[in-house]
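A.B. asks: After the sequence you'll find the predicted model.
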Amino acid sequence: MTGPAQVERERLIERCAARAWPAETVRSESGWLLRATEHCSRRRGNSAVPPFGGGAAHGLSAVEEFYRCRGTPVLVRVTPAHRHGGLDSELALRGYAAEAPTLVLCAELFGRAWRGSSRRAECRVVLNARDPLWAEYTAARGEVAAVRRTVDRIAPTTVFARAGEPGDPLGFGAAVFDSGLLGIFGMWTAPGRRGGGIASAVLRRLLEWGTRRGARTAWLQVEESTPAALALYRRRGFGLSHRYHYRRSPE
């Protein structure tokens, strides 16, 4: 996909990404989306997103004031990275450190059949509209309640997948269906079971669910530092849409 169609897909994914993990406090300022969430360290809910079309550097003062009033570092999500070279350079000049380079991957769902792996026996995966255990296993220490509150704020239709039994979960994942797109997030596999097909089974159930609901495209975000996850998603037909990274203000 190239040209205007690619631009529109990137724009739609970024809008859906913001709705898939809604911050506690959200403010629009000079085209920026400013987000803050107390008692939760996840970058998604505590970062500023620049205007999609560029020209973002002139709004930086308001961005910095928003976070400094809250006593938190300024965290800018430079996304899509290839559309914000000027902003990224300005942040670097101000001493903002780059972190968490991430790929946004997409897969077309129309006409796809999601079969299991021929290499491994895959486990049973159940789907639920809500799963309190998902937050327990994916949230940072002391942040379970904040993550559950964030889940309660998600407006689009959401589903949670769990592999294994409630007393012995093997893996988790979640999906949000929004504007014809299926967003995949919150993937987790028990440390002792990684590489055994658990994540593949969870992902397949989520993709099946999205396909049944009429999703045309699936998207997800994966950090470049996770080669095993990247390999899984590529086997499932995901390819690069765009990239992003964060810039954190100096101490």
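C.D. replies: Received the coordinates, thanks.
A.B. asks: CA only for contacts and neighbour counts going forward, please
C.D. replies: Noted.
A.B. asks: right, and the helix or strand after the helix or strand hosting residue 13?
C.D. replies: Assigned by DSSP states H and E, residue 13 belongs to helix 3-20. For helix 3-20, the following helix or strand on the C-terminal side (DSSP H and E) is strand 25-29.
A.B. asks: In the stretch 51-200 of the chain, mark out all the helices, start to finish.
C.D. replies: 60-68, 85-93, 132-138, 144-153, 198-213 (DSSP state H, counting those that start in this stretch).
A.B. asks: The helix or strand that comes right after the longest one versus helix 198-213: what angle between them?
C.D. replies: Note on helix 198-213: by DSSP H and E, the next helix or strand toward the C-terminus is strand 217-223. With axes from the mean of the first three to the mean of the last three CA atoms, to 10 degrees as the basis, strand 217-223 and helix 198-213 are set at 150 degrees to each other.
A.B. asks: Tell me which other helices or strands strand 217-223 touches.
C.D. replies: When contacts are defined as 3 or more CA pairs under 8 Å, 6 or more residues apart in numbering; DSSP states H and E, strand 217-223 packs onto strand 97-108, strand 181-189.
A.B. asks: And here is the other one:
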Amino acid sequence: MATTGVNAILPYGHATPELAIVRRFEAAGFRAWPAAAVHYDGTWLVRLTAGHPAKRLNSVNPLDPGDTANIADRIGRAARRFDAYGRPLTFRVSPLAGPKIAKHLDSEGWSVFSESLVMQLPLENAPVEEALDQIPLKDISRFVGASLKVHGMDQTLRPGLSEIIGAIQPEAGLFALEERGQALATAICVHEGDVAGLFEIATDEASRGQGYGRRIILSALKWARLRGAKLAWLQVEERNEGAVRLYKALGFEEVYRYHYRRPAGAMTV
């Protein structure tokens, strides 16, 4: 299996972390946020989900920098799978993809969008002493309704999001801050062994800047630490400057980055 050195540089100027660390978080992410259908083409992981359009649930994820044979043919096979699901062909390019695939996509004019950070925080350093003891919701339907509201998403996504949450195999804590029946903020904390991943973090647009995001994250981290988690991690788009600032203020540090690619002319929304 080919690897890249810790000081290697990705095509867009970022240092490559140890690939073992990347593999750990990538594998945890796939388990914590499961796609409805999973296929492998060599070590390319193809994830597709008919009920939800999220990019990370509908993407090709190359997992070995050395697996670069027959790139064009394999892209064609992936394209047919995506077409069958009515999804735009999308590659999610992490450090595990290596430079050869990125160079091929560049040569074909594929766009680059949604660069994201994977961040981590040792829970011994998390300021959870100030956190409220919050019991996670047991009612998936109630959580899904709150999550869709604070994200400003269409209610037609309710069945798909419910299916994703119901399929999470590790222990998942569903957190929602509500006031007078109105959702203010939500988060999902997926606890697996000594690792806890945070997903679906959001604050209602009208309630931002009032500390609700910080409160719900710390409650989720406190819950995870009490269950034996030692390390928290999350993913966030670089352009979400407010969220990045909050996570850094809580002590999260960047581990690596990934981005998405689509063929020339394809929408990148």
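C.D. replies: The structure has been received and is ready for your questions. This is a predicted model, so every value here is computed, not measured.
A.B. asks: ok so, going back, got a list of contacts for the helix holding residue 13 of the first structure?
C.D. replies: Helix 3-20 of the first structure has contacts (CA atoms under 8 Å, 6 or more residues apart in numbering) with 44, 52, 80, 154-156, 176, 178-179, 181, 183, 219, 241-242.
A.B. asks: ok, residue 144 of the second structure to residue 228 of the second structure distance?
C.D. replies: Distance of residue 144 of the second structure to residue 228 of the second structure, computed by CA to CA, to the nearest Å: 26 Å.
A.B. asks: Those two: who's more crowded?
C.D. replies: Per other CA atoms under 10 Å, whichever of residue 144 of the second structure and residue 228 has more neighbours is residue 144, with 21 against 15.
A.B. asks: what's the spacing between that one and residue 169 of the second structure?
C.D. replies: Shown here: residue 144 of the second structure relative to residue 169 of the second structure, a distance of 18 Å by CA to CA.
A.B. asks: now do residue 54 of the second structure
C.D. replies: When residue 54 of the second structure is compared with residue 169 of the second structure (using CA to CA), they lie 19 Å apart.
A.B. asks: Please spell out the PyMOL selection for the buried subset of the contacts of helix 3-20 of the first structure.
C.D. replies: Buried members of these, defined by 16 or more other CA atoms under 10 Å, are picked up in PyMOL with:
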select buried, resi 44+52+80+154+176+178+181+183+219+241+242
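A.B. asks: What does residue 107 of the first structure correspond to in the second structure?
C.D. replies: Under the alignment (TM-score structural alignment), residue 107 of the first structure pairs with residue 121 of the second structure.
A.B. asks: Residue 61 of the first structure: which of the contacts of helix 3-20 of the first structure is nearest?
C.D. replies: residue 52 (18.0 Å; CA to CA).
A.B. asks: and that closest one, what does it touch?
C.D. replies: Contacts of residue 52 of the first structure (CA under 8 Å, 6+ apart): 11, 79-80, 83.
A.B. asks: Turn those residues into CSV, including distance to residue 146 of the first structure.
C.D. replies: Below are the contacts of residue 52 of the first structure laid out as CSV (distance: CA to CA, whole Å):
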residue, distance to residue 146 of the first structure
11, 28
79, 25
80, 27
83, 32
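A.B. asks: so which two of those residues are the farthest from each other?
C.D. replies: Farthest pair in the contacts of residue 52 of the first structure, by CA to CA: 11 and 83, 11.2 Å.
A.B. asks: The two: who's more crowded?
C.D. replies: residue 83 (19 against 16).
A.B. asks: ok, that one to residue 10 of the first structure distance?
C.D. replies: For residue 83 of the first structure, the distance to residue 10 of the first structure - CA to CA - is 11 Å.
A.B. asks: which residues do these two both contact?
C.D. replies: Taking CA under 8 Å, 6+ apart as the contact criterion, no residue touches both residue 83 of the first structure and residue 10.
A.B. asks: tally of neighbours for the aligned residue in the second structure for residue 10 of the first structure?
C.D. replies: Alignment note: residue 10 of the first structure maps to residue 22 in the second structure; criterion TM-score structural alignment. Neighbour count of residue 22 of the second structure, defined by other CA under 10 Å: 20.
A.B. asks: Then residue 159 of the second structure?
C.D. replies: Neighbours of residue 159 of the second structure using other CA under 10 Å come to 13.
A.B. asks: mind checking what it lines up with in the first structure?
C.D. replies: Mapped onto the first structure by TM-score structural alignment, residue 159 of the second structure lines up with residue 145.
A.B. asks: go on, residue 182 of the second structure?
C.D. replies: Using TM-score structural alignment, residue 182 of the second structure pairs with residue 168 in the first structure.
A.B. asks: Could you check how far that match is from residue 188 of the first structure?
C.D. replies: From residue 168 of the first structure across to residue 188 of the first structure, the span is 13 Å (CA to CA).
A.B. asks: now swap in residue 122 of the first structure and tell me
C.D. replies: Between residue 122 of the first structure and residue 188 of the first structure the computed distance is 15 Å (CA to CA).
A.B. asks: How about residue 182 of the first structure?
C.D. replies: 18 Å.
A.B. asks: leaving aside the residues next to it on the chain, what's closest to residue 134 of the first structure?
C.D. replies: In this structure, residue 134 of the first structure finds its nearest non-sequential neighbour in residue 172, 6.4 Å apart by CA to CA, 6 or more residues apart in numbering.
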